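Trainee: Here is a sequence together with a model predicted from it:
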Amino acid sequence: MSESLKDEYSTDYQAGQDNITPLGLDLHKSVFFITAALIIFFVVGTLIFPEVSNSLLSGAKNGAIAHFDWLFLISGNIFVIFCLALIFMPVGKIRIGGKDAVPEFSTLSWFAMLFAAGMGIGLMFWGVAEPVAYYTDWYGTPLGVEPNTPEGANLALGATMYHWGLHPWAIYAIVALSLSFFAFNKGMPLTLRSAFFPIFGDRVWGWIGDVIDILAVLATIFGLATSLGLGAQQAAAGLNYLFGIDGGTATQIAIIVGVTCVALVSVVRGLEGGVRVLSNINMFLAAALLLFVIFAGHTVGVFQAMWTTASSYVANIIPLSNPFGREDETWFHGWTVFYWAWWISWSPFVGMFIARVSKGRTVREFITAVLIVPTVITVVWMSAFGGSALEQIQGGVGALASDGLTDVSLAMFQMFEYIPLTAVISFIGIVLVLVFFVTSSDSGSLVIDSITAGGKLDAPTQQRVFWAVMEGAIAAALIFGGGADALKALQAGAVSVGLPFTFVLLVMCYGLFKGLNNERALINAGMK
């Protein structure tokens, strides 16, 4: 690359952009229509043959997990080490957008948006269920620890933290930093293909880039539709648990329709008036719920759990990261490798959204905020929710102690039973789940729209509306027509995309390293 990269790139890209603008739209023809055709083919096939689709895609998912477990874990370790190294390297001083760039959003709003898009909803769904599953041997135990023991409780919290700590956020950080650097420092479009310019040169504007972007859109919309469907199931289960409302298909579809309608309003309002406002609401509600669980529950026990979670995470991060010679294969494949594939499949969506809102931050500030801060907050969250649940089980209190983990979507509400104002905080929990999904749908629509418009940040609003409706329609159609098998097929499809995207991320690390070093050389030479 050189200082003339921006001019050369602009000419080459505009010459081969392949965009069409009927009815006021601005679409990248190859990416949009191929992606739309593949999505329609998948949805129709899944609705007609839900069991067959689930079987085929689950086979692909299980094959990827069983045969490439080593690749997922080694790659995850590389991403963490690479991100931590960037904090201390001289390139950490580089500012996204150039030396005069200023942040578009306050630090609080910025963090709220990246956290809400990253995994806020996952913490609601798994904050109680995951450590309880490990402690009670619901589907294997980490490192083969004896279940229902004090050692099992400690490792349950540490292993849960391992899945939600540095590794997933490093995956997101790689994609986000690559996209934001090449978009805002090199003037390229905000799309996945741009991060590969140092590797492929002008060929990224051809079929190679089309393949990368199509994979990104498919991973994003499948992941979002899956999460929307699973979230509808959790919210419906909560409504049934609290108010006796039937939690069946009709309620789940009604929830999806409601979430999609609110997301449409947010989409029309745009990034500043939509996603930012909802993310701030998310942060306020989540902080209020967290503080209430800490101080209205067993406060001393929660603070003890924080130490246990953090210390167990640090003590076990290396054995948990080792893919070889494992004695806990059932747990290792069913949880860790699955999670890594899932995070990687989500990385185009979350990474691009974080990139979109991170202009004006230095590389060091960016990595610290995206990697370190969420990890610290997640320690507190998992300790409050998971630690409280484990304490109830060990004390023989509540449904989780007497019946075990019977329904993952109900675990959080069952833990709330033994905290004051159960109905109030349970209702707040349902609202928070729904708002998190609105935020994810909205930010996902922005990301998909940007990719299918060739990386533009100001594509017509009706395109974002189209993708928001598509996400809800896919989830609702699959729940209505195929039920659990269809959702499992969708999830398996998203996870299967994680395998090829692992290679994409590894190459992206090299391209980012090369680009940052070149930028630093230009700055030191006084050319920037």
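Mentor: Sure thing, it's come through.

Trainee: hey, let's count contacts and neighbours off CA atoms from now on
Mentor: Fine.

Trainee: For my notes, confirm D137 occurs in a helix.
Mentor: No - using DSSP: H, G, I helix; E, B strand; the rest coil, the assignment for D137 is coil, not a helix.

Trainee: what about the closest residue to it other than its chain neighbours, is that helix, strand or coil?
Mentor: With sequence-adjacent residues excluded and distances taken as CA to CA, 6 or more residues apart in numbering, D137 is closest to P147, at 5.8 Å. Judged by three-state DSSP, the three-state class of P147 is coil.

Trainee: ok, now how distant is P147 from D26?
Mentor: Using CA to CA, to the nearest Å, P147 is found at 56 Å from D26.

Trainee: neighbours around A15, how many?
Mentor: By the criterion of other CA atoms under 10 Å, A15 has 10 neighbours.

Trainee: Included below, for side-by-side comparison, is a second structure:
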Amino acid sequence: MSDDTDTDYEVGQDNVQIFGLDIHNPVFAVSGLTILAFVFFTLVFQEQAGSFFGWLRPALTSQFDWVFMLAGNIFVVFSLLLIVTPFGRIRLGGDDAKPDYSYAGWFAMLFAAGMGIGLVFWGVAEPISHYGASLGGTALGDGGVRTDWAPLGAAANDPEAAKLLAMAATIFHWGLHPWAIYAVVALALAYFGYNKGLPLTMRSVFYPIFGEATWGPIGHVIDVLAVFATIFGLATSLGLGAEQALAGLNHLFGFGISDGSKVLLIVLITAFALVSVVAGLEKGVKRLSEVNMVLAAALLILVLIVGPTLAILTGFFSNIGSYVVNLPALSGVIGREDTNFMQGWTAFYWAWWISWSPFVGMFIARVSRGRTIREFVICVLIIPTIVGALWMSVFGGAALDQVMSGAGEAVSAAGLELKMFVMFESFPLSGVLSFIGIVLVIVFFVTSSDSGSLVIDSITAGGKTDAPTAQRVFWCVLEGAIAIALLLGGGLAALQAAAIATGFPFAIVLVLMCVSLFKGLLSDRQK
């Protein structure tokens, strides 16, 4: 810890040792037992669980869509203000702190943790869905429910305008707003952990508001909510990854799709994640993240080469422009007529990102020591947004080119998890592209699971980063068990409902976090 670290805040000490495990009492017990009970009852009462999750998702998004929309906008504005204010000069870890990782290693871990499976799953599926809706057609909603809607009520009879609007809506869901959520959580954790000497756990960032009460019941509730949000957000992504990887394997090799094969795939990939978890952050997670980046870059470049290269490259800049122009309307809360779009897509996405934020935020915080706040926010907010826009432009642009040319009927008709593989069939080296895509999904699956286990373990161990390996193994296994339970107890709708249910209360927690972080930064400036 740097000599510049502020130690005005008192650190709570309530860790206990039981059977060699470093347990943060009672966060570990409450969260672990509650999640185990959830898995048990979901597996035993699958039919009832499916009905409940089918009701829960639309109920939350229709009633509380304004909460998610407003919170997302607050995070973007707050992050941008940190870049331009004097707070940006503060260095995480003190004035003399040096970065632990190079830019290349840092970006690889940021991107692998932050988006991963989602980009591969939705890269083709989402632009195609928005394009059909923009033309006044019937689009496939992301819960498997067919809904009629037109984003912003525009582009009804203009294919080119519909394409730009579809790409703007897609980039909107993978751009500034989700990365602002991650940036706020990661920055708060890094600042209070490295500059204030507090444990690297969610409760620590609320010290300026709650003071010593942070180490009592209030802090326990915050950390338990963080564990719930993280593990169910991860389970959603792991379930999506399993659906797509199995669909790709069946498409390529004819393996067949059944509940048993889904369970087997999750078990096998969780086993790979366990190996990485045991290896630790430096040897396991970092190396897998770098493998991820290489595979993702290879797939991106291959699709760019074999696809409509010129149309994709020119479309990237047009898509960015369309995103910027439509951003105020897409992020608006009042007077929206496209409620199905706002509730069925945007509210779900914001809830999903918020549920992921403790995991991604803490992971980013652990690898970001030594960066200034300005450098941190720019790199976490702006660069991933541009890379995400490029990914969506390449995959979505190639798919939309097929649809607009009349050769993409099979892509439009395919299931969400199959759209990317069906699109590849029209390209040279289609088998190679599909195989790389499957491997990429699986490796993203593993990195999400192992890095998520490290983060949950840190929260339940009171912020320690060197807790016993057995605890990391426990959480890694539990993540796979939840993904299995949700897939069997309702499929994709159940996965999404779980993410929204945990994301809703945590949205309020994160808004309060912005207030606490501002108070902490203000105290630094006053000194």
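Mentor: Yep, it's here. Keep in mind that what you see is a predicted model, and the values were worked out from it rather than measured.

Trainee: Can you give me the TM-score here?
Mentor: After superposition, the two chains reach a TM-score (TM-score structural alignment, normalised by the length of the second structure) of 0.93; 510 aligned residues with a CA RMSD of 1.7 Å.

Trainee: what about the residue nearest to D137 of the first structure, neighbour count?
Mentor: 20.

Trainee: So which other helices or strands are in contact with the helix or strand where L490 of the first structure lies?
Mentor: In the assignment (DSSP states H and E), L490 of the first structure maps to helix 483-524. Based on contacts counted as 3 or more CA pairs under 8 Å, 6 or more residues apart in numbering; DSSP states H and E, the elements that helix 483-524 of the first structure packs against are helix 29-48, helix 50-67, helix 69-88, helix 166-184, helix 197-200, helix 207-243, helix 338-356, helix 461-481.

Trainee: ok, now which ones touch the residue nearest to D137 of the first structure?
Mentor: Y134, Y135, T136, D137, T141, A153 (CA atoms under 8 Å, 6 or more residues apart in numbering).

Trainee: need these in CSV with distance to M89 of the first structure and neighbour count, can you?
Mentor: Compiled in CSV, the contacts of P147 of the first structure are given as follows (distance: CA to CA, whole Å; neighbours: other CA atoms under 10 Å):
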residue, distance to M89 of the first structure, neighbour count
Y134, 38, 26
Y135, 40, 27
T136, 43, 23
D137, 42, 21
T141, 38, 25
A153, 38, 27
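
Trainee: What is the nearest of these to V431 of the first structure?
Mentor: Among the contacts of P147 of the first structure, Y134 lies closest to V431 of the first structure (CA to CA), at 27.3 Å.

Trainee: shouldn't that closest one be in contact with E151?
Mentor: No - at 11.3 Å, Y134 of the first structure does not count as touching E151 under the criterion of CA atoms under 8 Å.

Trainee: how many neighbours does Q46 of the second structure have?
Mentor: 17.

Trainee: I377 of the first structure too?
Mentor: When neighbours are counted by other CA under 10 Å, I377 of the first structure comes out with 12.

Trainee: and the gap between it and Q491 of the first structure?
Mentor: In terms of CA to CA, I377 of the first structure sits 27 Å off from Q491 of the first structure.

Trainee: how about TSV for the contacts of P147 of the first structure, with distance to T11 of the first structure added?
Mentor: Listed next are the contacts of P147 of the first structure as TSV, based on distance: CA to CA, whole Å:
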residue	distance to T11 of the first structure
Y134	55
Y135	58
T136	60
D137	59
T141	56
A153	59
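
Trainee: List just the nearest of these to D442 of the first structure.
Mentor: Of the contacts of P147 of the first structure, the one sitting nearest to D442 of the first structure (CA to CA) turns out to be Y134, at 33.2 Å.

Trainee: Quick one: map that closest one onto the second structure.
Mentor: When the second structure is aligned by TM-score structural alignment, Y134 of the first structure is paired with H130.

Trainee: Also K29 of the first structure?
Mentor: With TM-score structural alignment as the criterion, K29 of the first structure pairs with N25.

Trainee: contacting residues for the nearest residue to that match once chain neighbours are set aside?
Mentor: Nearest residue to N25 of the second structure in three dimensions, chain neighbours excluded: N15, at 6.1 Å (CA to CA, 6+ apart). Going by CA under 8 Å, 6+ apart, N15 of the second structure touches D22, I23, H24, N25, A461, G462.

Trainee: hmm, 7 Å instead?
Mentor: D22, I23, H24, N25, G462 (CA atoms under 7 Å, 6 or more residues apart in numbering).

Trainee: go on, V205 of the second structure?
Mentor: So V205 of the second structure contacts A188, L189, F192, M513, S516, L517 (CA under 7 Å, 6+ apart).

Trainee: Tell me the one among these nearest to L140 of the second structure.
Mentor: The closest of the contacts of V205 of the second structure, once distances to L140 of the second structure are taken by CA to CA, is M513, at 35.6 Å.

Trainee: Tell me, how many residues neighbour the closest one?
Mentor: With other CA under 10 Å as criterion, M513 of the second structure counts 23.

Trainee: do the same with T21 of the first structure
Mentor: Neighbours of T21 of the first structure using other CA under 10 Å come to 11.

Trainee: Quick check: it vs L27 of the first structure, distance?
Mentor: 6 Å.
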